[in-house]
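> no sequence for this one, just the structure:
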């Protein structure tokens, strides 16, 4: 039985066109007959094209990605994806690592690499938090400006006019929680 190669390519932003083009080129060179592609962050709540690829693959197929970080956002995510593939009888191949889950060594390496990738991500996030804390201490980082609280004067004016909370929320485009937080702060 000939294995059908299905590719998946992802970049974090639409600005990374060269990165996406390189992935598509490598997936085609690897023999992928169908390629699912998307341009969004791996931390996005859902990745519709990955979900479509996972639904599309059939027993005996091979899901191919260029790099591990294009597929999974964490070890838990990697474990879930590989479990879904295994349940369907689908192998996983990662081009840059020459890794193939059809072999016991490939399965072992995938788990080890996933653990290392998650460790590196945690270190990066820790450095990012430290950088933000230092920037805050230096007065260079203020964070996101509160959008609803900047409308406190308008909330008060509309409330004085006798508008209901629901009317004020709709008029100003603020949430129920923001409305009541503002009213509480004004009291």
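Nice, thanks for sending it over. Computed from a prediction, not measured in an experiment: that's the story for all the values here. Numbers count the residues shown, from 1 in each chain.
> contacts, neighbours, all on C-alpha from now
Noted.
> what's the burial count for residue 142?
Neighbour count for residue 142, taken as other CA atoms under 10 Å: 10.
> what's stretch 132-151 in contact with?
Residues from elsewhere that reach stretch 132-151, judged by CA atoms under 8 Å, 6 or more residues apart in numbering: 172, 174, 178, 179, 182.
> quick one: the helices in this structure?
In the chain, the helices defined using DSSP state H lie at 17-29, 48-56, 75-88, 104-137, 152-160, 165-172, 176-186.
> and of those, who's closest to residue 6?
helix 48-56 (7.6 Å; CA to CA).
> what about versus this one:
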């Protein structure tokens, strides 16, 4: 019988430290964390690990339910899976404990509001795009990388770092476009994810 913590933020520039501290303070012996969108459970490897590992009598602890799921369907699926395994869900910042009737009811209400908020955000975004299109301001996403230009510069003997600097793009993009067409020169052996 143990507490397993799960922390999540949506983007790599967001900080997990507050969630991790709260989960540690809540007595979690194991904490898994990831930086990935919560709009779906697909691709969330750490969450999947927790759900596969958790067992009878264990408690999944999160700081808030929106760290776990942003759609009511996903939240209900997770709670059903926990229940089937004899585990429960607790949120440190919300009165949620699926081991109690009141906690279950509050969880359902919060799940509805989390999904509602996500849908409102999506609607506002689409309205903004429609207004911008009507005003002739929005033209859609532009192609940021001229693949032909990258290949032309590489063909002229320019190295990936120099190409990235000249075109104002990341070196990882240059490597991706050139691979496997161009071998990496001795001067460009840093990993492609290191900013130039």
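Nice, I can see it. In this text, all values refer to a predicted model and were calculated from it rather than measured experimentally.
> next, the TM-score between them, please.
TM-score for the superposed pair, counting by TM-score structural alignment, normalised by the length of structure 1: 0.74. Supporting figures: 151 aligned residues with a CA RMSD of 2.4 Å.
> hang on, the earlier thing: export the helices of structure 1 to JSON lines and tack on distance to residue 11 of structure 1?
Output for the helices of structure 1, formatted as JSON lines (distance: least, CA to CA, whole Å):
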{"stretch": "helix 17-29", "distance to residue 11 of structure 1": "6"}
{"stretch": "helix 48-56", "distance to residue 11 of structure 1": "12"}
{"stretch": "helix 75-88", "distance to residue 11 of structure 1": "17"}
{"stretch": "helix 104-137", "distance to residue 11 of structure 1": "17"}
{"stretch": "helix 152-160", "distance to residue 11 of structure 1": "40"}
{"stretch": "helix 165-172", "distance to residue 11 of structure 1": "36"}
{"stretch": "helix 176-186", "distance to residue 11 of structure 1": "35"}
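> ok so, going back, ok, and the most crowded of the contacts of stretch 132-151 of structure 1?
The most crowded member of the contacts of stretch 132-151 of structure 1, judged by other CA under 10 Å, is residue 179 (23 neighbours).
> hang on, that one packs against residue 166?
No. In this structure, residue 179 of structure 1 is not within contact of residue 166 by CA atoms under 8 Å, at 9.0 Å.
> and the gap between residue 133 of structure 2 and residue 127 of structure 2?
Noted for residue 133 of structure 2: a distance of 10 Å to residue 127 of structure 2, by CA to CA, to the nearest Å.
> same question for residue 40 of structure 2.
23 Å.
> tell me which of the two has more neighbours.
Neighbours were counted for residue 40 of structure 2 and for residue 127 using other CA under 10 Å; residue 40 has more, 15 against 12.
> report the separation between that one and residue 125 of structure 2.
Separation of residue 40 of structure 2 from residue 125 of structure 2 (CA to CA): 18 Å.
> ok, now residue 58 of structure 2?
Where residue 125 of structure 2 is concerned, residue 58 of structure 2 sits at a distance of 40 Å (CA to CA).
> out of these two, which sits in the busier spot?
Taking residue 58 of structure 2 and residue 125 together and counting by other CA under 10 Å, residue 58 has the greater number of neighbours (18 against 11).
> so how far is residue 54 of structure 1 from the counterpart of the more buried one in structure 1?
In structure 1, the residue equivalent to residue 58 of structure 2 is residue 61, according to TM-score structural alignment. Distance of residue 61 of structure 1 to residue 54 of structure 1, computed by CA to CA: 11 Å.
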